[in-house]
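A.B. asks: Mind looking at a prediction? Sequence and model below.
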Amino acid sequence: MLVVETITRIRREHRDGKPIKAIARDLRLSRNTVRKAVRAPDADASYERKEQHRPQTGPFSARLEDLLEQNEGLPRRDRLRMTRIHDLLQREGFGGSYDAVRRYAARWKRERRADAGDMSKVFIPLMYRPGEAYQFDWSHEDVEIAGKPMRVKVAHMRFCWSRAPFVRAYPRETQEMVFDAHARAFAFFGGVPTRGIYDNMKTAVTTVFIGKDRLFNRRFLIMTDHYGVEPVACSPAAGWEKGQVENQVQTSRERLFKPRLRFASLEELNIWLEAECRRWAERNGHPDLDMTIAQALEAERPMLQPLPAPFDGFFESEHVASSTCLVSFDRNRYSVMAKAAHQTVQVRAYATRIVIRSDGAVIAEHERVFGRNQTITDAWHYLPILARKPGALRNGAPFQNWDLPPVLAELRRKLGKGDDADRRFVRVLAAIPDDGLEVVEAAVAEALSAGTVSDEVILNILSRRREPRDAQAMDVVVNLKLKHPPIADCARYDTVRGLNAAA
C-alpha cells in the first residue's frame, strides 16, 4: 500500500512532465500503480472495500443468523459468547476462523439496529426549573482512617438547576445512612426541592415493575413525605436519567479522593468533604449561566421548600436481650437495662447511635460502632444485679475502667480495697435507682465534708432527706457532725446496770 508521501511525489513528477515509465523505474513500482496514483482525484488513494467476501461463512450464514437470533432473545447472563457460537458452527462442519464469525455477528447487529431504527444511544438534553429536582447516588471510595485502609460508602446529592454538590462518607450503605445523608444535605443547601431522582437502590425501592412503576420502601416513603419530595426511580441500567450526579461521582473521585485521603476519623473526613463542596461551588462556574455554582445556589434558595425539622431517620429491628443483658446488632453487642434480660426489644439504628426500646420506653442508648465482635456496655445498666451480687464489682466486665462521678470515685478510693469495701460501696450505689444519682452524690459529698467515710452514715443522710422531720429537729441534725462512726457495743449496757450485772 502506497503512503501519502509516495503518491504526492508521483503526482508532482508527472505534473513536471516526467513519463510514467521513468517514474515507475525510479520508484520501483508497476506502471499500473503509477497510473492509479496519477488518475486519483486527490492524494488520498486509500483502499476502501465496498463488500466483504464471505467464502467460508456463506454456506453457514443462515445457521449463524439463527444462532445469533436465539442468543439475542436470552437473558443477559445466559447469552453465549462468540467463541462458543464459533465452536458450535465448527461442530457442524464450519471451517472458517473466529474472526470471520465475529465480523459477521457485528455486521448483523448493526444492520438489525438500522432496520429497527434503534435510538437507544441517542439522547435529549434535559432542563430543570429552579427548586424542581435533585439527584442522589452512592459511590465506593478507598481512604485511610486512623492509619488503616477503609472503603467508605459516599452519598452524593446534586441540585439539578444550580448544580450544587453535596458529598458525605459513611461506613455503610444502609437505610439509616440514606436518611442521615438527606437530612444533612438539605441542611447544607438550606432547603428542599420538590422531586428526587434515584436509581433502584434496595433501601428505596422494594419492587421494580414494567416501565416507571415502582413499589417504594415504606420507611423511605415516610421520609420523602416528611420533606415534601416526590420520589422518582430511573429505568434499570439507565444511568443517563440522572447523568448529573453520575458525572459528579466521577468528578469527585478525581478531585477529592485522589490521592488517597488520610484522616484520624470519619467525622474529620466529612468536615473536610463539606468544606470542599463549598470550595467547589465557589470556584467553578455554572455550565449554562454566567455565574458560579455558589451564586446559582443562592438564586435557587428562594424557590426551595422550607427546611423542616430533621427526619427521625432510624431503621428498626427486633432482637432478644441475652442473660448478660446484651443485644446483638450489626455484629456487635450493646448492653441494656437489667430488667430487659430475656425480653424482646426494638433496636433503632441511626447513622451514629443505637437506641434500644422495650414497651415503648428507652432502655439503652449507645454510640454506634462499626467494627466486629465489639461489646459496648454501660455499667449503670447492671446496677440492680450488682446490688444482689456485690462481689462482681471487682471482676465484672462492665465495671472495668468505670468512669464514676468524682464524688463517688473519691468515696470508693477512701473505702479501700477488699470484699468488705466493695460491699459497702455497692450499698451506696444501690440507693441510686430510688433516690437518683444527684441526691446520692450530694449525700456522699456531705459525709465526706464531715470527715466521715461510712456507708451507714450516707444511707442515714439519704433516709433523713427521704423522710424530713419538723424544722427544729432538722436544724439540730444538720448541725451535728460526727467525729467517729458509731460502733455497736453491747458491753456498754452492763455499765448502766451496775458492776455485778455481768455475773
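C.D. replies: Thanks, I have the structure now. Here the structure is a predicted model, which is why all the values come from computation and not from measurement.

A.B. asks: Please make it C-alpha for all contacts and neighbour counts, starting now.
C.D. replies: Fine.

A.B. asks: What residues sit buried inside stretch 420-440?
C.D. replies: For stretch 420-440, burial by neighbour count (16 or more other C-alpha atoms under 10 Å) applies to 421-432, 439-440.

A.B. asks: Put this next to the first one:
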Amino acid sequence: MFEALQKKRFKGSYRTVCLFIQEWRESKQETEAPVDQNMTRLSHPPGEAQLDFGQMEAVRNGELVDIHTLILSLPFSNSFTAIPLPRENTECLLHGLQEIFKQFDFVPRSIRIDNMRPAVAKARGNGSEMVFTDEFIKFANFYGFTPIACNPRSGNEKGNVENKVGYVRYNFMTPAPVIDDLEHLGRILARKSEEDRERLHYQKEVPIRELLDEEKKHCLALPETDYPVFREEEAKVNKYGEITLDKEKVYVPRGANFAKLHVVKYWDRFKDVSPFGEILLEDHRPYMGKTRKIPWKEILTSLIRKPRAVDNSRHMEYLPQNVREYLSIPDFRLRKERLRWLVGLLSHHSIQEIGDQFYELEPMCSDDSGSHPYEVDWSKYDSLQSTGKEVGA
C-alpha cells in the first residue's frame, strides 16, 4: 500500500501508513459485533494420529541435502516418530507409513492429514470434502485405519503434528547432522524418538512411554504381511533407448526395440519391463543419489553391429582410458573383434576390473587366425623404414 501511495506522490512515511491502518482497524472493530477470540480446547482419544511432511537439512558428502521427513504424532500420548525419505510421492508416503507402523508396533485407528498430493486426489464440491487417491484408499483398507482429511487451509486441525515438525527440526536436526545415507539418518531419528518418550507429558505429568503403552491397547494390530507398495506406469522410449524417470533420462538396454515399456516404481528402486514381461533393467531410482551400474555388456553388444558409432557414443567417455584407446582404431573389422573380446570378458569381470587388469587379460583374446586383436603387425612398420644397409640386419 505504501509503494502504491508513493506512486501517487504521497509525502508521508511508511510508519504513517502503518499507524493509519491500525487506527482504521480499531475503529472498524468498534462498529462491528464483537468476535469471540477464545480458542476451543480439543480432546484426542487414544488411537487417533496426525500425519505431515516436514522439509529439513542434513550434510552428506560435505554438502547440504534436503530431507523430506514424514512425521506421525499421537496427540493422546504426545508421542511421535519420524522417517526420512527422498521425495514426497505416493511410493515414499506409503513406505514411510509402513516403517512408522513397524516402529510403533501397531496401527492407529484413524490418521488425520492435510491436502497432501500423494494421498489426496482432489477436493470435491466447494472444497469441504477431500477425495483420496485409489492407492491411499487401498493402503488404508489393508491396514484398517480410517483416513481423515483436514478442511482446506485449516492446518490448525492437526496442530499436534505441526508442532512436532518444528520440534524434530529444532531438537533433532539443528545443527544439520552429518549422515552417510537415509538409512543412517533413519536410525538416528528412531533412537532420538525412542529417547524422547522418557520425558513427562506436558499436562498429564506422566511419562510419554506409559501413555503410549496405554494407547497401544486401543489401536490395531499389524497384519502378518506388508502391503506391496509400488506403482506401475507406461513410459515412452526415445530412439536412443532412454526413458524419463524422476525427470532424468535413464538408458534401458534394448529399450529402443519397443515403443513403450512398463515401469514398476518402488520408493527406492524401479524395474523396466518389456511388453512381453522381460525385465530389461532394475536399479535404484535416480533421486536416491546412489551409483547405478552402466549396462556395459548390452551397450558394447549393440556397438558390434555399428562399430562406426563407437567414436561418437556418449558412453565412451565413461570407459577406462586404456579400454577407450583400445577401441579408438580406424579399422572397423578389428574394432568389432575387440568389442567381442570385451563383451566376453564382461561375463566374469566388471569394466573397472578390465581396465585395471587390462594387460593381464589381453592374452585371453584370440580371433579365428589365432592372433590377438591388439597384436601389432610389425611388418607394416618395417615397410616404412629406410632400405639402407644400416637396417639390413
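C.D. replies: Yep, that arrived. The structure displayed is predicted, hence computed values, not measured ones.

A.B. asks: TM value for the aligned chains?
C.D. replies: A TM-score of 0.71 describes the superposed chains when it is computed by TM-score structural alignment, normalised by the length of structure 2; 331 aligned residues with a C-alpha RMSD of 3.9 Å.

A.B. asks: circling back: inside helices: which ones of the buried residues of stretch 420-440 of structure 1?
C.D. replies: Among these, the ones falling in helices (DSSP state H) are 421-429, 432, 439-440.

A.B. asks: Just put those residues in TSV and tack on distance to Glu241 of structure 1.
C.D. replies: Shown next, in TSV, are those (distance: C-alpha to C-alpha, whole Å):
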residue	distance to Glu241 of structure 1
Ala421	70
Asp422	67
Arg423	69
Arg424	70
Phe425	66
Val426	65
Arg427	67
Val428	66
Leu429	62
Ile432	60
Val439	62
Val440	63
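
A.B. asks: ranges for the strands of the stretch 51-200 of structure 2?
C.D. replies: With strands called from DSSP state E, counting those that start in this stretch, the stretch 51-200 of structure 2 shows them at 63-74, 79-85, 110-113, 120-124, 129-132, 146-149.

A.B. asks: Give me the range in structure 1 that the first one lines up against.
C.D. replies: In other words, strand 63-74 of structure 2. Aligned by TM-score structural alignment, strand 63-74 of structure 2 falls on residues 148-159 of structure 1.

A.B. asks: For the aligned partner of Pro152 of structure 2 in structure 1, which non-adjacent residue is spatially closest?
C.D. replies: Structural alignment (TM-score structural alignment) places Pro152 of structure 2 against Pro236 in structure 1. Nearest non-adjacent residue to Pro236 of structure 1, counting by C-alpha to C-alpha, 6 or more residues apart in numbering: Asn200, 7.0 Å away.

A.B. asks: Aligned against structure 2, show me the partner of the one you found.
C.D. replies: Correspondence of Asn200 of structure 1 to structure 2, assessed by TM-score structural alignment: Asn115.

A.B. asks: these two touch, right, that match and Gly155?
C.D. replies: No: between Asn115 of structure 2 and Gly155 there is no contact under C-alpha atoms under 8 Å: 9.5 Å.

A.B. asks: which of these two has more neighbours?
C.D. replies: For Asn115 of structure 2 and Gly155, the more surrounded residue by other C-alpha atoms under 10 Å is Asn115, and the numbers stand at 21 against 15.

A.B. asks: and the more buried one, how far is that from Thr174 of structure 2?
C.D. replies: Between Asn115 of structure 2 and Thr174 of structure 2 the distance is 27 Å, computed by C-alpha to C-alpha, to the nearest Å.

A.B. asks: ok, Arg292 of structure 2 - contacts?
C.D. replies: The contact partners of Arg292 of structure 2, taken as C-alpha atoms under 8 Å, 6 or more residues apart in numbering, are 283-284.

A.B. asks: Need the three-state assignment for it.
C.D. replies: What DSSP: H, G, I helix; E, B strand; the rest coil gives for Arg292 of structure 2 is coil.

A.B. asks: before we move on, what about the one 5 residues further on?
C.D. replies: The three-state assignment at Lys297 of structure 2 reads helix, by three-state DSSP.

A.B. asks: Near it, how many other residues are there?
C.D. replies: Residues lying near Lys297 of structure 2 (other C-alpha under 10 Å) number 19.

A.B. asks: can you check the one 3 residues further on too?
C.D. replies: Using other C-alpha under 10 Å, Leu300 of structure 2 has 21 neighbouring residues.

A.B. asks: wait, isn't the match of Pro152 of structure 2 in contact with Asp199?
C.D. replies: Yes: using C-alpha under 8 Å as the test, Pro236 of structure 1 is close enough to Asp199 to be in contact (7.4 Å).
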